[in-house]
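In: With the input below, show me the fold.
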Amino acid sequence: MRYRRTMTATDVLAPRDLLRTRLVEVAADLLATKGPEGVTTRSVAHAAGVQAPMIYRIFGDKERLLAAVAEHGFAHYMAEKRPLDADDDPVENLRSGWYLHIGFGLANPALFRLMNTALLTPDGQRIADAGGDVLRERVRRVARAGRLRVADQRAVDLIRAAGTGVVFTLIDQPEAARDESLADLAWESVCSSILTPASDSGDAITPAPAAAAGVAALTLRAALPDLTAFTDAERALLGDWLDRLA
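Out: Reported below is the predicted structural model:
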């Protein structure tokens, strides 16, 4: 299913904001149906029922219009993310986020490419950063469960690089010949790199003593921000020791 507008209550916006929203939505629809080459100032203006100079008055230039489309895409992407639930299995929660990312990219290939290549507006960057924060929290929950075997930032970087790389690879393939099993193989590879093994019951398998010390350090490191028994200086020092152990 292609990306479609989900905004409501636009009637409360000022006329200029309403027109800006309309132009962004029109540009997003043209991007989805006609590709990047179909998004010109003339085509957007014509579809929105305004004169082309209006786009320049509102956005400044076409690049800023595209940046606003990317921002709108990030907002839609964030709206699809499941809220974090403390009772969720942390590894399953991480996996669901992976497949949401892949699915969004395959459903919105031109928009996904724009979101990952456009120079973002400040609001767009803020929303994109919020998405990164959700991923970091998912990874921290895996660490707090004793299932993370690498530093949380390394896990975040690997997941983001692998996930976005898989989407770009798949959307560059002809749709009829697309190998969507690549997403499964990539996820398995990521898991083998960042997670401790699990038994058939789903519980973590106890690693060798040296490796166990590293996993324990990562687990405690993830919980460190919530430990109130330490001063900020003590927490920083302990964090440094745990990083060295991990």
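In: switch to C-alpha atoms for all contacts and neighbour counts from now on
Out: Fine.
In: and Asp85, how many neighbours does it have?
Out: Per other CA atoms under 10 Å, the neighbour tally for Asp85 reads 10.
In: now swap in Asp129 and tell me
Out: Around Asp129 there are 13 other residues, counting by other CA under 10 Å.
In: Could you tell me which residues make contact with Ala28?
Out: Counting by CA atoms under 8 Å, 6 or more residues apart in numbering, Ala28 touches 69, 111.
In: do the same with Ala75
Out: The contact partners of Ala75, by CA under 8 Å, 6+ apart, come to Ile127.
In: how close does Ser199 sit to Val166?
Out: To Val166, Ser199 is 28 Å away according to CA to CA, to the nearest Å.
In: And these two? Which one has more around it.
Out: Between Ser199 and Val166, counted using other CA under 10 Å, the more crowded position is Val166 (23 against 9).
In: Provide a list of residues in contact with that one.
Out: Shown in contact with Val166 (CA under 8 Å, 6+ apart): 102, 182-183, 186.
In: Let's see this one next, to set against the first:
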Amino acid sequence: MNTADKAREVIVKAATGLLASSGPDAVTTRSVAIAAGVQAPAIYRLFGDKNGLLSAVVEAGIGEYLAAAPAGHACADPVDDLRAGWDLAVEFGLGNPALYTLAYGGPGDLTSAAFSASMEMLMRRVRRLAAGGLLAVDEGLAVLIIHATARGAVLTALSIPAGLRDPALLTTMREAMIAAVTNRRPAVPQSGPAGAARALRASLAGQTTLTAAEVRLLRQWLDRLTARTGAEGSD
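Out: Here you go, the predicted structure:
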């Protein structure tokens, strides 16, 4: 690695740390130069401007995610492999909120090497579904649906305070995606205990038999039943 590459790596690492700890507004030329132990002109020389630096940070972050992703198929079943890949992408987004929002919160750079590599990895999963006769829509549309649901799930979850997020949101969005692009039935059940619990919970507002305390307790039980049943269905 030559001197310029080493300097680039140090600067990107410093900018990544500032982004993760304090958000994009903290990634200024001055703050990055101080954190990286370099002069500000070096940043301009290597990246052009702040936007060029942020693009390099996104490229490096997604590159690390792709490098850590399973090289082969995580599951023998292509549909389960798609689930695993979707979950992995969502987990990455939730674990790296500032980086993910920077990469996918706006139009983004669709020509970047990292984005192209991530879409190719997704396309391989889709082609595997197609080869197994499991794909319900065109390959290109399937890729867009999968990407859109994962992106939407992460950005929606990140817009909600962590303590108020409902885990069922991610499971339900994932299974809606599975139902849309494959010919498999979704793992989230639509009937049985969970369906009955949802129906009963919806009717609680109009009842006059139970006390307020009893209603709160019953609602807690119904919430646990629907959440538990949904989790079991997605195993």
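In: and the residue minimising distance to the centre of the first structure, what helix or strand is that in?
Out: Centroid check for the first structure by CA atoms, centre = their mean gives Gly131 as the closest residue, at 4.7 Å. Using DSSP states H and E, Gly131 of the first structure falls within helix 122-144.
In: contact partners of that helix?
Out: The contact list for helix 122-144 of the first structure (CA under 8 Å, 6+ apart) reads 67-68, 70-72, 74-75, 78, 84, 90-91, 93-94, 97, 148-149, 152-153, 155-156, 218-220, 222-223.
In: Is there a quick ChimeraX command that grabs whichever of those residues are buried?
Out: Restricted to buried positions by 16 or more other CA atoms under 10 Å, the ChimeraX selection for the contacts of helix 122-144 of the first structure reads:
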select :67,68,70,71,72,74,75,78,90,91,93,94,97,148,149,152,155,156,218,219,220,222
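In: and the contacts of helix 122-144 of the first structure, which of them are in helices?
Out: Using DSSP state H, the subset of those located in helices is 67-68, 70-72, 74-75, 78, 90-91, 93-94, 97, 152-153, 155-156, 218-220, 222-223.
In: Just the helices from the second structure, written as ranges.
Out: Assigned by DSSP H, the helices in the second structure fall at 3-22, 29-36, 40-47, 50-68, 78-95, 97-104, 113-131, 139-158, 167-181, 193-203, 212-233.
In: my guess is Met115 of the first structure contacts Gly73, does it?
Out: Yes. With contact defined as CA atoms under 8 Å, Met115 of the first structure and Gly73 form a contacting pair (6.9 Å).
In: how many neighbours does the equivalent of Ser193 of the first structure over in the second structure have?
Out: When the second structure is aligned by TM-score structural alignment, Ser193 of the first structure is paired with Ala180. Each residue near Ala180 of the second structure was counted by other CA under 10 Å, and the total is 18.
In: mind checking how far Ala180 of the second structure is from Ala14 of the second structure?
Out: Distance of Ala180 of the second structure to Ala14 of the second structure, given as CA to CA: 41 Å.
In: Surely Tyr77 of the first structure is in contact with Gly103?
Out: No. Between Tyr77 of the first structure and Gly103 there is no contact under CA under 8 Å: 10.5 Å.
In: Looking at these two now, which is surrounded by more residues?
Out: Tyr77 (19 against 15).
In: Skip the chain neighbours and tell me the closest residue to that one.
Out: Counting by CA to CA, 6 or more residues apart in numbering, Tyr77 of the first structure lies nearest to Phe104, which is 7.3 Å off, once chain neighbours are set aside.
In: What residue in the second structure is paired with that neighbour?
Out: Alignment note: Phe104 of the first structure maps to Phe92 in the second structure; criterion TM-score structural alignment.
In: I figured its match hits Leu66, correct?
Out: No. Under the criterion of CA under 8 Å, Phe92 of the second structure makes no contact with Leu66, lying 10.1 Å away.
In: between the helix holding Gly131 of the first structure and helix 152-172, how big is the angle?
Out: 120 degrees (axes from the mean of the first three to the mean of the last three CA atoms, to 10 degrees).
In: Compute the inter-axis angle for helix 122-144 of the first structure and helix 90-107.
Out: Using the same axes, to 10 degrees: helix 122-144 of the first structure against helix 90-107 is 150 degrees.
In: In helix 122-144 of the first structure, which residues are buried?
Out: Buried residues in helix 122-144 of the first structure, counted by 16+ other CA under 10 Å: 124-125, 127-128, 131, 134-144.
In: how close does whichever residue in the first structure pairs up with Lys13 of the second structure get to Val134 of the first structure?
Out: Mapped onto the first structure by TM-score structural alignment, Lys13 of the second structure lines up with Glu25. Distance, Glu25 of the first structure to Val134 of the first structure, by CA to CA: 26 Å.
In: Give the equivalent position in the second structure for Glu63 of the first structure.
Out: Checking TM-score structural alignment: Glu63 of the first structure goes with Asn51.
In: what does Ala176 of the first structure give?
Out: Using TM-score structural alignment as the criterion, Ala176 of the first structure maps onto Gly163 of the second structure.
In: Could you do Asp88 of the first structure as well?
Out: Here Asp88 of the first structure is matched to Ala76 in the second structure, going by TM-score structural alignment.
In: Now do its match: how many residues are near it, please.
Out: Using other CA under 10 Å, the number of residues around Ala76 of the second structure comes to 8.
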